[in-house]
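Peer 1: Please work out how this folds:
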Amino acid sequence: MRKPLVAALFALVVAGTGAAPAVAAPAAPAPADAVAAPAIKAVTFAGTVSLSNCSGSVVRFPGSEDDDPALVMSNGHCLETGFPAAGEVVVDQPSTRTFGLLNSAGSRLGTLRASKIAYATMTDTDVSLYQLTTTYAQIKSSYGISALTLNDTHPTAGTAITVVSGYWKRTYACNVDGFSYRLKEGEWTWKDSVRYTSACQTIGGTSGSPVVDNATGKVVAVNNTGNEDGGRCTDNNPCEVDANGTVTVRKGINYAQETYQIPACFGLDNKLDLSRSGCTLPKP
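Peer 2: Predicted coordinates for the structure are as follows:
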């Protein structure tokens, strides 16, 4: 996985702390009868957070209410307690972890604090969800920031996406290349992982970044790993395993874990309920 601080200083020197702005070429005049394409809202840093060692975002579900306690999503391997073992699921564990909330330009607005780890695991997926001491409405009132919404449908191959790193204050733009039936790295195995096209060269510290659908602005996955050296199924070198057991290694290709299945596991007041109909997240 993209370990929290692996090669962070090196990456800082090579890539800098932010992405260089793109410069658009002058547009050619449109024909008089041309139909304007639907506007696509630019993906920004608004609602993302920086952790001490990773990236993350303030998220809500389609059914969340403004007075619900807000949630921050990152990776399971970004927990302050260390990597969960294969098969381990963390539920409702006290936490006072803090998160730096960012605005659209990537500037820090303030500090959010957790009350607990609502859910975390590195089994089948790689995700952590922290419940905060503040509600969505309170965050909006204090900082003018709205949470990112998790899409509750499966992502689609070919979708244009942006990986937004609050840790580095940097974005990575590419497309969903496809999906890995199983993605194996060391002792961990993840199901139906998102594979990026090669343009998304994510680095250490981008772990936990939301993967945003450029067209909808909704979160479709959480960034978590990449094959660094061409190794086969080892730490920092995940391999793809298909339904027949065939192993494929893609050096330099990076991955994320889908998040569409998460909303079904949370009910009224953003409360975790792993027994809800349609909830497929691993249970303790």
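
Peer 1: contacts, neighbours, all on C-alpha from now
Peer 2: OK.

Peer 1: can you give me the strands in the stretch 51-200 of the chain?
Peer 2: Assigned by DSSP state E, counting those that start in this stretch, the strands in the stretch 51-200 of the chain fall at 55-60, 69-74, 89-94, 98-102, 108-121, 127-135, 148-149, 160-165, 170-185, 188-196.

Peer 1: and among those, the most buried is which?
Peer 2: Ranked by mean neighbour count, the strands of the stretch 51-200 of the chain are led by strand 55-60 with a mean of 28 (mean count of other CA atoms under 10 Å).

Peer 1: Here is the second sequence; please produce its structure so I can put it next to the first one:
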Amino acid sequence: MASKDKKLESTPCQSKSCVGKLIFLALCALFMIFQISQIKKTSDIIEDIGKSIRSEVCQTYIDEHPQEKHYFGKDLESIFNVKHALKTVSQNDFIENLLNGMDITQSERYQQDVIEYEKRTVQYGPYIERGFENDERFYIKLSSQQVGYGLFANVDILPNSVIGVYHGTLTHVKPYYTDTDYAWDYGTFPNPENPEENVEICIDGRTYGTWLRFVNHKNDAEANTYAIYVPYKNRWYIVYIARNFIPKDSELFISYGDSYWDARAETYDFEAEPEKAYNKEL
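Peer 2: Next up is the predicted model:
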């Protein structure tokens, strides 16, 4: 009997011991969770400090080297006073009505190579339709003090890649009046209001355009991009295409054509070979 009573008396002690162990383990678990959360908070703080330091270092570098500052499509209006063009628009109703009354498939340009232009419509029409509003493949940066800003690749660009569409304002070119520094030729057409007069129209990207207006000139043999006319929905578009591989952070160049520099020979004091003279300043 004495032995049996002894066993019965020891049971409460064992129960208390188990409860104590459970409480201890729970406290240990809570402590570990607390420690883990503190470590995570510390890691986040260190990461934030690191980001802040990197940002400050980058900003200091940019302040000391303004030529290295990068601008993007969203900066066109705030930095360069250029309204970002998502499509090409007409300067006025006269030009809009003039172009709407034409069939570009019957134009001299189109008839010179019908099959080629049909292919271009199919191949590049979707790019024109979709647009390049959120394109992050490029950035604008100071090219040189002589040339000004240029367009640079933000990623590697493969050969034959579509760089973009040169949007702007379809403008009536008037000699000695219209600023065509940022313009591509659209075409020359008979004036419906005066049959003896022609209307020359350009796509002007000076104040309404895309970052393609910043692509600087090199002669055709050295340019890494080129432009083509693409007919789409009865309008001509100018599409920029990569001629060869363009490594990340390389500047894009295109040939403006001999006529562009011939027209500016007096202004830029160019001699017999304006393109070669221009390249000396790059």
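
Peer 1: Now compute the TM-score of the two chains, please.
Peer 2: TM-score for the superposed chains, counting by TM-score structural alignment, normalised by the length of the second structure: 0.27, backed by 122 aligned residues with a CA RMSD of 5.7 Å.

Peer 1: how about the strands of the stretch 51-200 of the first structure in TSV, adding distance to residue 211 of the first structure?
Peer 2: As requested, the strands of the stretch 51-200 of the first structure are arranged in TSV below (distance: least, CA to CA, whole Å):
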stretch	distance to residue 211 of the first structure
strand 55-60	10
strand 69-74	11
strand 89-94	23
strand 98-102	16
strand 108-121	18
strand 127-135	13
strand 148-149	11
strand 160-165	5
strand 170-185	9
strand 188-196	10
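
Peer 1: To residue 256 of the first structure, which of those lies closest?
Peer 2: strand 188-196 (5.0 Å; CA to CA).

Peer 1: Give me the helices and strands touching the closest one, please.
Peer 2: Using 3 or more CA pairs under 8 Å, 6 or more residues apart in numbering; DSSP states H and E, the elements in contact with strand 188-196 of the first structure are strand 170-185, strand 254-258.

Peer 1: Which among the ones you listed is found nearest to residue 127 of the first structure?
Peer 2: strand 254-258 (7.9 Å).

Peer 1: Pull out the buried residues from that closest one.
Peer 2: Residues of strand 254-258 of the first structure classed as buried: 254-258 (neighbour count, 16 or more other CA atoms under 10 Å).

Peer 1: how big is the angle separating it from strand 127-135?
Peer 2: With axes from the mean of the first three to the mean of the last three CA atoms, to 10 degrees applied, the angle from strand 254-258 of the first structure to strand 127-135 works out at 60 degrees.

Peer 1: need the helices and strands packed on strand 188-196 of the first structure in JSON lines with distance to residue 240 of the first structure, can you?
Peer 2: Output for these, formatted as JSON lines (distance: least, CA to CA, whole Å):
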{"stretch": "strand 170-185", "distance to residue 240 of the first structure": "5"}
{"stretch": "strand 254-258", "distance to residue 240 of the first structure": "10"}
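
Peer 1: Which member of the buried residues of strand 254-258 of the first structure is positioned nearest residue 189 of the first structure?
Peer 2: Comparing the buried residues of strand 254-258 of the first structure against residue 189 of the first structure with CA to CA picks out residue 257 as the nearest, at 11.2 Å.

Peer 1: pretty sure residue 179 of the first structure is in contact with residue 193, am I right?
Peer 2: Yes - using CA atoms under 8 Å, residue 179 of the first structure makes contact with residue 193 at a distance of 5.4 Å.

Peer 1: can you pull out the helices in the stretch 1-150 of the second structure?
Peer 2: Under the criterion DSSP state H, counting those that start in this stretch, the stretch 1-150 of the second structure contains helices at 2-64, 76-80, 93-100, 108-112, 114-130.

Peer 1: Buried residues, the second one. List them.
Peer 2: In other words, helix 76-80 of the second structure. residue 76.

Peer 1: elements contacting it?
Peer 2: So helix 76-80 of the second structure, by 3+ CA pairs under 8 Å, 6+ apart, packs with strand 83-84.

Peer 1: Tell me which of the helices and strands packed on strand 188-196 of the first structure sits nearest to residue 89 of the first structure.
Peer 2: strand 254-258 (16.1 Å).

Peer 1: what's the closest one packed up against?
Peer 2: strand 188-196, strand 219-226.

Peer 1: Format the ones you listed as a markdown table; extra columns: distance to residue 10 of the first structure.
Peer 2: Output for these, formatted as a markdown table (distance: least, CA to CA, whole Å):
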| stretch | distance to residue 10 of the first structure |
| --- | --- |
| strand 188-196 | 23 |
| strand 219-226 | 17 |
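
Peer 1: out of those strands, nearest to residue 11 of the first structure?
Peer 2: So among these, strand 219-226 is nearest, using CA to CA, at 14.8 Å.

Peer 1: any chance of the buried residues of strand 254-258 of the first structure in JSON lines, plus distance to residue 133 of the first structure?
Peer 2: Putting those into JSON lines (distance: CA to CA, whole Å) gives the following:
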{"residue": "254", "distance to residue 133 of the first structure": "33"}
{"residue": "255", "distance to residue 133 of the first structure": "31"}
{"residue": "256", "distance to residue 133 of the first structure": "28"}
{"residue": "257", "distance to residue 133 of the first structure": "26"}
{"residue": "258", "distance to residue 133 of the first structure": "26"}
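
Peer 1: Let me know the closest of these to residue 102 of the first structure.
Peer 2: Nearest to residue 102 of the first structure among those, with distances taken as CA to CA, is residue 256, at 21.8 Å.

Peer 1: Settle this for me: the closest one is touching residue 220, isn't it.
Peer 2: No - contact criterion CA under 8 Å: residue 256 of the first structure and residue 220 do not qualify, at 9.3 Å.
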